[in-house]
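> sharing a sequence plus its predicted fold:
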Amino acid sequence: MGRLVVVSNRVGPLKDTGRAGGLAVALVDALTKSGGLWFGWSGEISEEGTFGQLKTTKSRKVQMAQLDLTQADYDDFYAGYANRTLWPVLHYRLDLAVFDRRYEQGYRHVNERFAIRLRSLLEPDDVVWVHDYHFLTFAAQMRAMEVNNPIAFFLHIPFPAPEILAALPNAGSVVRSMLAYDLLGFQTVRDADNFRRFAIEELGAIDLGDGKLEVNGRQVTARSYPIGIDAEAFSKFAMTPEARRNMARLEKLLGGRQQIIGVDRIDYSKGLPERFRAFERLLEDYPENRGQVALMQIAPPSRAELDAYIDIRRELDELTGHVNGRFADLDWTPIRFLTRSFPRRALAGIYRASRVCLVTPLRDGMNLVAKEYIAAQRSEDPGVLVLSRFAGAAEGMKEAIVVNPHSAEEVASGLQTAITMPLEERRDRWQIMFERLCREDAIAWSESIMSDLEAVRR
């Protein structure tokens, strides 16, 4: 296998700044093994956009190549089709989706321009690995330019049931473009099944078994590859000076009380209003927790320019005020709502100081917070994970307390179970999940996809 060429919306960082996610860590490892190219958007706006100069740098055997977008491309491709159309549809929120023909045209235009610019950089033996919903039609553009290199794709967010996706105008055309990839990877078995179902029911694909489809005489593989983290490395973060400082501060603040931790971007897919209401229900139904258990929600803003995000931020502020006004005491605040981000080492300390982690998205591709929380725990006194059944992580973390995030009563009951769980049971659940996380880590994830792509190539 030749160079690995990674295509993603944003590029880097190659150096672990303490804020890089599991994806970046896995990709850097895979890229540096073979010497590779990482290609994507620079994050900047310019008049030339994708027609402008390619910005290139090289470090640790990895070349990074980035393009600007024009303001129009940003508005239509990124803010428009990617985040106002695809993001809500793929997260089952048709009520929030904006269907605008101009957005779709802008999306296809940027995919085409990125394909044109990448083609000039490709070598005959390169293997291309494309990431996420920004580039669903990318491979079709490459094939139209007679690029025959093997191309894999991985979707980091959910892929909805055919009945939901069918509401997307030109959904058949979008999925047909995805079939130009040789290998399509999804977070869960359910997501991969949904994709194959759509291809079979709507496009006449033939199911060959083992995740393989035949379409117009061409074979495509679509399987689940749940992304992991470097669990052993993250567990060491919890012992760094930065983590210890945060643990000490929290333990002093809590004064022997218990803390529930939530860490999410502000996004309607994360179920944050539902989470706050469930915590209120915990205090209502189990009054012994008043003054004894607090919720800390870390929620840095994202896509703040979109109306849906402005509305949810306002709702969360109101819910925080309502719950705190109703239950707070002189020396106890029920909800602490922090709209800022923390480095991963600091988060490791916050996780370790928290008895319960509450991860309750309404839909999520995987959710690595759930895995990081388990990795950060003390083996002798671990905390408990309460996890939404609609998070991709639930498929491989059955030992968590799995709940329906739409039911405040069920989440509150799950929290009470977590808070009162005996030490021996906490240890047993944690041990099974931690060992699995160490086996199925980020490196194993990337190697599995690359191995299967090589098999398809042969």
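Alright, I've got the coordinates.
> drop to CA atoms for contacts and neighbour counts, all remaining ones
Will do.
> run through who's touching the helix of greatest length in the chain.
Using DSSP state H, we find that the single longest helix of the chain is helix 307-327. Helix 307-327 is contacted from outside by 96, 266-268, 272-273, 276-277, 280, 290, 302-304, 333-337, using CA atoms under 8 Å, 6 or more residues apart in numbering.
> please pick the buried ones from the residues you listed.
Among the contacts of helix 307-327, those classed as buried by 16 or more other CA atoms under 10 Å are 266-268, 272-273, 276-277, 280, 290, 333-335, 337.
> one step back: among the contacts of helix 307-327, which ones are in helices?
If you go by DSSP H, these have 272-273, 276-277, 280 in helices.
> can you give me the buried ones in the strand of greatest length in the chain?
As assigned by DSSP state E, the longest strand anywhere in the chain is strand 36-45. Across strand 36-45, burial judged by 16+ other CA under 10 Å covers 36-42, 45.
> please apply the same query to stretch 340-360.
For stretch 340-360, using 16+ other CA under 10 Å, the buried residues are 341, 344-360.
> now distance to residue 82 too, for the buried ones among the contacts of helix 307-327, in JSON lines please.
Converted to JSON lines, the buried ones among the contacts of helix 307-327 look like this (distance: CA to CA, whole Å):
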{"residue": "266", "distance to residue 82": "17"}
{"residue": "267", "distance to residue 82": "15"}
{"residue": "268", "distance to residue 82": "15"}
{"residue": "272", "distance to residue 82": "22"}
{"residue": "273", "distance to residue 82": "24"}
{"residue": "276", "distance to residue 82": "28"}
{"residue": "277", "distance to residue 82": "30"}
{"residue": "280", "distance to residue 82": "34"}
{"residue": "290", "distance to residue 82": "43"}
{"residue": "333", "distance to residue 82": "38"}
{"residue": "334", "distance to residue 82": "37"}
{"residue": "335", "distance to residue 82": "33"}
{"residue": "337", "distance to residue 82": "28"}
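> putting a second one here so we can go through both:
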Amino acid sequence: MSRLIVVSNRVAPIQEARPAAGGLAIGVLDALKETGGVWFGWSGETISEPSVPVIEKQGNVTYATVGLTKRDYDEYYRGFSNTTLWPTFHYRNDLSRYDRGDYAGYQRVNATLAKQLKELLRPSDIIWVHDYHLLPFARCLRELGVKNPIGFFLHIPFPVPEVLRTIPPHEELVKAMCSYDVIGFQTEADRQSFVDYIERGQHGTSSEDGMVHAYNRFLKVGAYPIGIYPDAIAKAAEQFTDRKAVRSLRDGMRGRKLIMSVDRLDYSKGLVERFQAFERLLLNAPGWHGRVSLVQIAPPTRADVQTYQRIRQTLEGEAGRINGRFAQLDWTPIQYLNRKYERNLLMALFRQSQVGYVTPLRDGMNLVAKEYVASQDPADPGVLVLSQFAGAAEQLPGALVVNPFDLSQMAEALERALSMPLAERQARHADMMEPMRENNLSVWRDTFLDDLRHVATASSVTAKAVKLADVTASS
């Protein structure tokens, strides 16, 4: 049986790769454990000199990790990946900065990683590459002579052509992406943006079956919305209910309603707008004073990137300003926690709340929205307030969907959620749990890998037929 080779920017440390880890890590590990294989990528460490991969094995899964030099980290990771691609793909061109040196570093690191992976490959391996750090990775492998099936999944949004073209080497990047056999996106809108770039730029054509012919290659392009294991999350949320942190929060609320919000500290998450919409609720509906609190958990991320330092300062300032305006001796409207919590504990905290507040300005999927729903007690569920610009909005019909740029609409949705009758809450929860079970994490993984195997086999047959036709014509 062929091995699965997973390639991602970061490899989860072995001790973290357990059921409490994030959705991607769980999906990757399940696939690897079923087939046997390799998880390859950056260790998260910076090193003085380039080195060979460090190989660790646990069961039938091999972890192959490499360090990055300070230069590689600055140009590939901090530079082009997170100063150019991340903001642009999230429609924040105003925050995007392009530097030719960073782009050269991005290409160099992808090429270096490809060379290191090539030494570990077998002819029958299937390669699954993840996310925006590795857009040109397949092209680098092809240039080294690798003929294995290679698929790519983008976890963040893919922008419309007009936005993508603000990145100077946009065509080179898309052309490199076409070296994959299958490209997967979170939503149909993201898939269509990629196809629009190909067709409107006259770089190729697409067909109704999802096949794209561009730059002399055939590849499949599809939407593969990532899921979760909702029943496992529900079980964890119930089991962790008696943890000290959960009891402390429950006791501290003293019967007040709780709005829960959990996000990485990132400008794409709309955290400032979220605080301001909560402020507007308190302004428009003073009856909620002292009766509801917002708990925002925002673990720090990319702390060495200046843009993220600024968003942290802004958010802390807004929390302080709003609390100063509305707080009472026995009530703090916003509890802002800039730290990380164990995932199962977060699920239990979700279960204690009456509202889940998930309003990113732009997001590929947003698994927090799905996790919030799955964590609820079906007999007395909370209500999800969800941004229309999260991919999850297409899959969670029971959510109150809002425009995160409309503070008044968000405030009204919060008030509606806080006041919603039990029967309506139960019906909305049931409407969301069913599709999450039908399209869980295994379905995402298996659908993508089945398509990759099928397309790679079909491409191989086509290539052989073309070669035979050429030989016949010349004889």
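All right, it came through fine. Predicted model only: the values in this text are computed from it and were never measured.
> follow-up on the earlier one: just checking, what packs against the longest strand of structure 1?
On a contact count with 3 or more CA pairs under 8 Å, 6 or more residues apart in numbering; DSSP states H and E, strand 36-45 of structure 1 meets strand 4-10, strand 62-69.
> which residues touch it?
For strand 36-45 of structure 1, the external contacting residues (CA under 8 Å, 6+ apart) are 3-12, 31, 55, 61-71, 74, 114, 118.
> now with 6 Å, please.
Here strand 36-45 of structure 1 makes contact (CA atoms under 6 Å, 6 or more residues apart in numbering) with 3-11, 62-70.
> before we move on, what SS does residue 221 of structure 1 have?
Here residue 221 of structure 1 is recorded as strand under DSSP: H, G, I helix; E, B strand; the rest coil.
> who's in contact with it?
183, 211-212.
> out of those residues, give me the one that has the most neighbours.
If you count neighbours using other CA atoms under 10 Å, the busiest of these is residue 183, which has 27 neighbours.
> for that residue, what are its contacts?
Going by CA under 6 Å, 6+ apart, the list of residues near residue 183 of structure 1 reads 152, 221-222.
> can you pull out the helices in the stretch 351-475 of structure 2?
Assigned by DSSP state H, counting those that start in this stretch, the stretch 351-475 of structure 2 shows helices spanning 367-375, 407-419, 422-438, 441-474.
> just those helices: most buried one?
helix 367-375 (a mean of 26; mean count of other CA atoms under 10 Å).
> could you look up the SS state of the most centrally placed residue in structure 2?
Nearest residue to the geometric centre of structure 2 (CA atoms, centre = their mean): residue 155, 4.3 Å. What three-state DSSP gives for residue 155 of structure 2 is coil.
> any idea how far the counterpart of it in structure 1 is from residue 391 of structure 1?
The alignment partner of residue 155 of structure 2 in structure 1, by TM-score structural alignment, is residue 156. Going from residue 156 of structure 1 to residue 391 of structure 1 by CA to CA, to the nearest Å gives 12 Å.
> do the same with residue 374 of structure 1
Distance from residue 374 of structure 1 to residue 391 of structure 1, by CA to CA: 15 Å.
> what ranges do the helices span in the stretch 51-200 of structure 2?
Secondary structure of the stretch 51-200 of structure 2 (DSSP H, counting those that start in this stretch): helices at 70-72, 86-89, 100-118, 137-143, 161-164, 170-177, 188-200.
> quick check: the gap between the nearest residue to residue 251 of structure 1 once chain neighbours are set aside and residue 360 of structure 1.
Nearest residue to residue 251 of structure 1, sequence neighbours excluded (CA to CA, 6 or more residues apart in numbering): residue 353, at 6.7 Å. According to CA to CA, residue 353 of structure 1 and residue 360 of structure 1 sit 20 Å apart.
> thinking again about what came up before, tabulate the helices of the stretch 51-200 of structure 2 (TSV), appending distance to residue 429 of structure 2 and mean neighbour count.
Below are the helices of the stretch 51-200 of structure 2 laid out as TSV (distance: least, CA to CA, whole Å; neighbours: other CA atoms under 10 Å):
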stretch	distance to residue 429 of structure 2	mean neighbour count
helix 70-72	46	16
helix 86-89	31	21
helix 100-118	43	19
helix 137-143	41	22
helix 161-164	36	16
helix 170-177	39	16
helix 188-200	24	19
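> pipe the ones you listed into CSV and attach distance to residue 382 of structure 2 per row.
As requested, these are exported to CSV (distance: least, CA to CA, whole Å):
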stretch, distance to residue 382 of structure 2
helix 70-72, 45
helix 86-89, 32
helix 100-118, 43
helix 137-143, 42
helix 161-164, 37
helix 170-177, 41
helix 188-200, 28
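> hang on, the residue nearest to residue 251 of structure 1 packs against residue 247?
Yes: Residue 353 of structure 1 is within contact range of residue 247, at 5.5 Å (criterion: CA atoms under 6 Å).
> how near is residue 332 of structure 2 to residue 258 of structure 2?
From residue 332 of structure 2 to residue 258 of structure 2 the distance is 12 Å (CA to CA).
> right, so of the helices and strands packed on strand 36-45 of structure 1, which gets closest to residue 192 of structure 1?
Comparing these against residue 192 of structure 1 with CA to CA, the closest turns out to be strand 4-10 (20.3 Å).
> what's the average distance of that closest one to structure 2?
In the superposition against structure 2, strand 4-10 of structure 1 averages 0.4 Å from its aligned positions (mean CA distance after the TM-score superposition for structure 1).
> now do that strand: which elements does it pack against?
Strand 4-10 of structure 1 sits against strand 36-45, strand 127-131, with contacts defined as 3 or more CA pairs under 6 Å, 6 or more residues apart in numbering; DSSP states H and E.
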